[in-house]
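Asker: with the input below, show me the fold.
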Amino acid sequence: MSDRQRSDTVHYDGPAGGWGSLRGITRIFGKEWNSPAVLETLARQNKPGGFMCTSCAWTKPANHNPLEFCENGAKATLWELTTRRCTPEFFGKHTVTEMLDWTDYDLEQQGRLTHPLRYDHATDRYVPCSWDEAFAAIGRELKALHPDEAVFYSSGRASLETAYLYALFARLYGTNNLPDSSNMCHETTSVALKKVIGAPVGTCVFDDFSHCDAIFFFGQNTGSNSPRFLHPLQEAVKRGCKIVTFNPVREKGLIAMVNPQSPTEMLTGQETQISCAYLQVKPGGDIAALMGLCKHVLEKDDEAKLEDRSVLDRTFIAEHTTGFAAFEQKVRDTSWDEIEQNSGLTRRALKDAGQVYVEAERTIGIYGMGLTQQVHGFENVAMFVNLLLMKGNIGREGTGISPVRGHSNVQGQRTVGIAEKPELVPLDKLAQMYGFEPPRNKGLNTVDACEGILAGKVKAFIGLGGNFVRAIPEKEAMEEAWRRMRLTVQIATKLNRSHLINGEVAYLLPCLGRSEEDLQASGPQTVTMEDSLSCVHGSIGKRSPASEHLLSELAIVAGMAKATLPPNPNVTWDEWVGDYGKVRDRIEETYPDQFAQFNERMFTPGGFYRGNSARDRVWKTESGKAEFTAPKHLSATGFADAPGRYRLITLRSNDQFNTTVYGYSDRLRGIEGTRNVLLINPDEIKRMGLESGQMVGLETDAEDGRTRRIYGLAVTPFDLPDGAVAGYYPELNVLVPLSHHDVQSKTPASKAVPVRILV
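Answerer: Take a look at the predicted model:
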């Protein structure tokens, strides 16, 4: 493997998985121990007829392991099944203002919310209320507003059934203001893939990983964010597949692993080296790195022509693509010096990586938010597709483009209607089914919603899960503006910072967790979700609810809708709450091609595949073909380098999922006991005249007249490219300008933020 870990940095000497993973689970298990029922829940996790993990969206294979959960998946389940309870008595002891100084970890440590709550401004406390009172007040407030003054946000955890009804509620109300967590992470994927291959999601299925010869990773941390993915990666390497990784940060999961489910590996400590090459590209340098790979492919194709051979799949290019000539010219016109300067990688390293691609018959491209959360993230993704198209690596077994999604149903909720873009939703079908005229104007995405709140145009926010105020950019300005809204409603299982920033009228509504039994009029209910490989799975909770006062997410959505909307004989909220199978019937009727026989197929082992046109080489693009694109930029950052300016990467720790912090152990990076760190290359530390452990601050280096600063960060030597620094999300969100986002998708560009170090 190239470029091994520097010894003069903070790091973890062990592999991903192994005993470290088991110790990580045990540490949380000790805190959250409830009963043997916890073990039964984990044993059913991610299996047919079982409980689908609330953590990442990695697929649930048909041929599952005895224990089909990872470290973070187990933590998420134990976190939900905690015995701690956040009761009205707790809120009677603590004001909201007092809790603003608490950490994210301490807020969630209070346990599961037990009662519906109303924020009382006079006492600065949450006070209990009835469900009827909450629904009536929410309905009254929404009816007093213009529909486009309200935002209906969804976090990506809610089921397909809930998401479908939530979107229907918003449209019956009269708005397409349906931003979701995808807007914050993978909206670039939806926009770019839709444009260049005609399908807004990845093209791979699970079986492809058993047939590929090479896998190229860009900007995705599998070891922490989707650890179950390590199993097929390990199996692929063992059968001879080569994995090449591009990431500014050396992440253990793509370096080496020990399978915790293998007694032999656990006893011997036998590691599998995952990546044959690990290239630490500059933050925002991926377009240039991909350009280097493509340039090498063309050079090798030139050589092959002399022998009457071809490296390119010219038949595929001719029959299935457009734009190749302009793309080829752009690659040939781009010099290796430009590529090296912008990528931070040597020509030799890129040519060696490119040779792996040249020699592989079947290649899969994997990426994460390292590509999507950039100012020119669209070009990142489109350039990756260019590389795959050159050899026909989309639409064949063992090939494809495969973004790894985050939250467990973030892809699925878009499938069933959570979208601000009306062209993505079968509005005519909805009009026919429900007897109303859906809104046809474009709604607000996350950045648009934030701009609307800052401008005072958005006056109501309904949050279906998540921690929106904590997750978004522009923290200080947004929190101030948030309090000027008329209505804020948060549906949640645990307390988080977003629940402490309230509008004039505010409600905190506690819901069932996915692991808990959802008992309705027709009996125990099943919910469904879609994984990142477009497979749909059923999930049944078996645990006793944390409180008798909890309602399901679907029941809460229906309760708000009934209190807000006029009666409609075609919209039977009570019937749907009583039997979620009838909601699935509605989903099937709305999307018949993707959800045929939904109720009958939802427990298909491995999930049922809803299909992907690009995988079938049916290109639903403007041209009717897959589209090569010529990038306009070699750097995705959107800003120029300058003396003293650094590229900040925001990271999640190994003890975290999204904004949920399970603890202070970032084991796989060797950082323990704190999140207040600034990771810097040791050479940069010396050049700056800093010392390890010194406390410094960061300031956003943006010329927009707004000051964004954070202090109290400990300088920590870490293996990063020159010019790069890193720290934890969401703490460093305060530094991300709202205007710093992908040009085409408006995804916040949190993987390369211009900053200066304050000493």
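Asker: all contacts plus neighbour counts: C-alpha atoms, from now on.
Answerer: Noted.
Asker: residues in contact with Asp746?
Answerer: One thing to correct before we go on: residue 746 is Lys, not Asp. Lys746 is in contact with Asn183, Glu187, Thr188, Val447, counting by Cα atoms under 8 Å, 6 or more residues apart in numbering.
Asker: right, and the second one touches Ser745 too?
Answerer: Yes - shown here, Glu187 and Ser745 form a contact pair, counting by Cα atoms under 8 Å, at 5.8 Å.
Asker: mind checking the longest strand of this structure?
Answerer: The longest strand of the chain (DSSP state E) is strand 709-717.
Asker: just the strands in the stretch 151-300 of the chain please.
Answerer: 214-218, 242-246, 256-258, 272-273, 277-279 (DSSP state E, counting those that start in this stretch).
Asker: which strands or helices does the fourth one pack on?
Answerer: For strand 272-273, the contact count by 3 or more Cα pairs under 8 Å, 6 or more residues apart in numbering; DSSP states H and E identifies helix 230-238, strand 256-258 as packing neighbours.
Asker: pull out the buried positions in the first one.
Answerer: It stands for helix 230-238. Residues of helix 230-238 classed as buried under the neighbour-count rule (16 or more other Cα atoms under 10 Å) are Leu230, Leu233, Gln234, Ala236, Val237.
Asker: format these as CSV; extra columns: distance to Gln374.
Answerer: Shown next, in CSV, are the buried residues of helix 230-238 (distance: Cα to Cα, whole Å):
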residue, distance to Gln374
Leu230, 26
Leu233, 27
Gln234, 30
Ala236, 30
Val237, 30
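Asker: closest to Thr707 out of these?
Answerer: For the buried residues of helix 230-238, the residue nearest Thr707 by Cα to Cα is Leu230; the value is 41.4 Å.
Asker: show me the contacts for the closest one.
Answerer: Contacts of Leu230 (Cα under 8 Å, 6+ apart): Thr222, Gly223, Gly253, Met257.
Asker: hang on, isn't the third one packed against Gln220?
Answerer: No - the pair Gly253 and Gln220 fails to qualify as a contact (Cα under 8 Å) at a distance of 9.9 Å.
Asker: returning to what we had before: skip ahead from the longest strand of the chain and say which helix or strand is next.
Answerer: strand 724-728 (DSSP states H and E).
Asker: let's see this one next, to set against the first:
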Amino acid sequence: MSKQPNIKQYDHPAGGWGSVKAVSSILLQEHVAANGTRVLFKQNKPDGFACVSCSWAKPADPHLFEFCENGAKATAWEITSKRATPDFFAHHTLAALEAWSDLELESQGRLTHPMRYDAESDRYVPISWQQAFDEIGEKLRGYDPKRVVFYASGRASLETSYMYALMARLYGCNNLPDSSNMCHESTSVALPETIGVPVGTVTLEDFEHTDCMFFFGHNTGTNAPRMLHPLQEARKRNAQIITFNPLRERGLVSFANPQSPKEMLSTEQTCISTQYHQVKIGGDIAAVTGICKALIEADDKAVAANAPRVLDAGFIAEHTHGFEAFANAMRAADWKDIELESALTRAALEAAATEYARAKAVMILYGMGITQHREGVLAVQMLTNLLLLGGNIGKKGAGICPIRGHSNVQGQRTVGITEKPALVPMDKLAELYNFEPPKETGLTTVDTCEAVRDGGIDAFIGLGGNFARAVPDQGVLDPAWKKVPLTVQIATKLNRSHVVHGRAAYLLPCLGRIEVDRQASGEQTVTVEDSTACIHASKGMVEPASEHLLSEPAIVAALAKAILPPNPAIDWDAWVADYGLVRSAIERTYPDQFKEFNARMTQPGGFHRPLPAARREWKTKTGKANFIVPEGFGEDPDMQFDGERTLRLMTTRGDSQFNTTVYTLDDRFRGVMKTRDVLLMNKSDMTRLGLAEDDAVAAVTVTDDDVPRELGGLRVHAYDIPAGCVMGYYPECNRLIPVSHHAKRSKVPAGKAIPIRLRKMAA
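Answerer: Alright, predicted model coming up:
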């Protein structure tokens, strides 16, 4: 709930004393000042635990403090001393809890006991673990597996994810949507077609050798702050950093290193971006078209003058397919159209192209500002097109780097969490476990939303996360959840998905990753994969929040035993007793990816999965890296923006937030304090639409269907954002996104360019 909102410009660098103060505040807020400080020293260390928030790479030779501000917030949030006990639920009906904010729900602390929904009292009541598994198992055994969904957030370890995916397939479906469906599925669709791998090719070592980086659609200072350290080092070498983003985010403007006494005791800071281009929301394809056009035309002139080439002609000839068709499309693109669609000048784009051409090694890094669009797949492929022009795939200091969000969101896909059976070694699973795996493509996140809306599923099992809050069209879906026969949530904290529940509902509280996991063979270690395809071990450091908690592998195994017939090839109990046996099973299933898994997992800095594209081996249909010719560069041909009343809304996270988890109402870097009920707008749009600072408005989605989508109680504020564009907070604004408004082919909800109109409300 908003209290005394305050909007003011923030001119300080990312990091610095602001981050120190924020870390201290969260430790005090969660009553873990002493213990939290001790634990943070082990965060992202080879002998410690992997951060539970972002998936940025973890170095072999870490800093003394190898955590960022938001990583510290995530740690404090998990090891909090606060508890949501059965007594809490006895005092609150779920109808009452629905009115609570996301912050208020999660602030109750860690769940301590397994709970079952009691319809008569409208409360969660305690239940024994065995009774919970028996009741859930009885229900699931009676359902059609094709009508059951097994969702996974990016929190679960590789071990848990492998077990969970195997359980779903043994049960009889590939309904394994995950948080990738909501963010980087556009990457997973785009990159195999262009370079033959579904993930990025950049490693931490590449940051030491690059001389030019391009950022697209990412707020690094909030969403991957530990990356600011290698960016700062790169800038000290005079590497160029060129940023394309609708907002001037502080982390990509300037940075003061909290681990540098010199910088903390002075006003010294590092300018991060050497060029900063505020591209229009959805204008990235046009911007990249302009850069590619400038490079190709400069190369044409060089050829005509018999001068040194601008493009890497040798690489293009030997390693790529489709260059001429792509080059002709770029030559034909009109600069007026490029400028209109990108809201950037030709001179600005040519300046970016000039730096690209000068560089010996270029990296492109991007986030959901690229992937969460109707043309998200094409946008990713345009970035690889740009890299291929200079031979910037498969050489030191160069490559493509999708910046993933949740800590193991990439890894869970690696070990089988996917709705696409073609991405899983089904023959190997059949051989190892003596069953016939399902062949039908399962439900994505969008498919699951449609099924919930239309009454098409009988059960939803959530392995972590806050699915009901993370998805679009919440005004449509929230009432539909209550008609689902069964919802089961494996969770650490209370959230919106637990109070917006099915007719039968269970809360199964699990250990957090930072907690000591004791099983029959002793204390267990789990593993995760970071954004650079590197595998790391993670070992818990603190005592469990409750003696009644079970580990995620233990819960998955118990569910599997409850819903599946005995299988002589699988000893679920043995896997729970010793997670090393699960890792051995992963190695048998994916021998090329996880060779000597148990032996290598504790290697400082982790071990890298083999990526053929990084060696210039192209596992594509053509056997080469492919240029993709764009059909156009309009962001959304299906939903037109009239240029007058219709605005482009982008949803985004705040500074004190990770995914749907909101730590405080403050967004320090944007100067938005004590509220999230705001829209940040260009001053000229406010004037044109007759709006004044702090006016109350309702945002209404412009769509062709008959479903009204409106979010009221918002206040407008002038901000440095391109004309025609508006910023609002995720997940609050998700109710404005139609389920149908998603990326082509990848079905990622298109939360970065929602067509809206504003209606002024009474103060």
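Asker: can you pull the TM-score for these?
Answerer: The TM-score (TM-score structural alignment, normalised by the length of the first structure) is 0.98; 751 aligned residues with a Cα RMSD of 0.9 Å.
Asker: among the strands of the stretch 151-300 of the first structure, which is nearest Gly541 of the first structure?
Answerer: Per Cα to Cα, nearest to Gly541 of the first structure of the strands of the stretch 151-300 of the first structure: strand 256-258, 30.8 Å.
Asker: so where is that closest one in the second structure?
Answerer: Aligned by TM-score structural alignment, strand 256-258 of the first structure falls on residues 254-256 of the second structure.
Asker: and that stretch against the first structure, how far off on average?
Answerer: Averaged over the aligned pairs, stretch 254-256 of the second structure sits 0.3 Å from the first structure after superposition, using mean Cα distance after the TM-score superposition for the first structure.
Asker: Gly670 of the first structure touches Gly14, doesn't it?
Answerer: No - the pair Gly670 of the first structure and Gly14 fails to qualify as a contact (Cα under 8 Å) at a distance of 9.7 Å.
Asker: so between those two, which is more surrounded?
Answerer: Remark: of Gly670 of the first structure and Gly14, Gly14 carries more neighbours, 18 against 15, as counted by other Cα atoms under 10 Å.
Asker: that one in helix, strand or coil?
Answerer: coil (DSSP: H, G, I helix; E, B strand; the rest coil).
Asker: what is the equivalent residue in the second structure for it?
Answerer: Aligned partner of Gly14 of the first structure by TM-score structural alignment: His12.
Asker: filter the contacts of Leu230 of the first structure by whether they're kept in the second structure.
Answerer: Counting by both residues aligned by TM-score structural alignment, their matches' Cα atoms under 8 Å, the contacts of Leu230 of the first structure that remain in contact in the second structure are Thr222, Gly223, Gly253, Met257.
Asker: pick the one among the residues you listed closest to Ile317 of the first structure.
Answerer: Thr222 (31.7 Å).
Asker: any idea how far Pro682 of the first structure lies from His549 of the first structure?
Answerer: Pro682 of the first structure sits 54 Å away from His549 of the first structure, going by Cα to Cα, to the nearest Å.
Asker: before we move on, what about Trp619 of the first structure?
Answerer: From Trp619 of the first structure over to His549 of the first structure (counting by Cα to Cα), the distance is 49 Å.
Asker: who has more neighbours, these two?
Answerer: Trp619 (22 against 15).
Asker: wait, that one touches Ile197, no?
Answerer: Yes - assessed by Cα under 8 Å, Trp619 of the first structure is found in contact with Ile197 at 5.7 Å.
Asker: name the residues contacting each of those two.
Answerer: Counting by Cα under 8 Å, 6+ apart, the residues touching both Trp619 of the first structure and Ile197 are Lys625, Ala626.
Asker: aligned partner of Ala62 of the first structure in the second structure?
Answerer: Under TM-score structural alignment, Ala62 of the first structure pairs with Ala60 in the second structure.
Asker: with adjacent residues omitted, what lies nearest to that match?
Answerer: Sequence neighbours aside, Gly605 is the residue nearest to Ala60 of the second structure in space, at 3.5 Å (criterion: Cα to Cα, 6 or more residues apart in numbering).
Asker: am I right that the one you found is in contact with Lys58?
Answerer: Yes - judged on Cα under 8 Å, Gly605 of the second structure makes contact with Lys58 at a distance of 6.0 Å.
Asker: these two: who's more crowded?
Answerer: Lys58 (28 against 21).
Asker: sorry, back to before: quick one, what contacts the match of Gly14 of the first structure?
Answerer: By Cα under 8 Å, 6+ apart, the residues touching His12 of the second structure are Arg250.
Asker: same question for Ala470 of the second structure.
Answerer: Counting by Cα under 8 Å, 6+ apart, Ala470 of the second structure has contacts Asn659, Thr660, Pro731, Asn734.
Asker: coming back round to it: where in the second structure does the longest strand of the first structure align, residue-wise?
Answerer: Going by TM-score structural alignment: strand 709-717 of the first structure matches residues 710-718.
Asker: go through the kept ones among the contacts of Leu230 of the first structure and flag which are in helices.
Answerer: Members of those lying in helices (criterion: DSSP state H): Thr222, Gly223.
Asker: which ones are touching the match of Ala62 of the first structure?
Answerer: Applying Cα under 8 Å, 6+ apart, the residues near Ala60 of the second structure are Pro46, Pro604, Gly605, Gly606.
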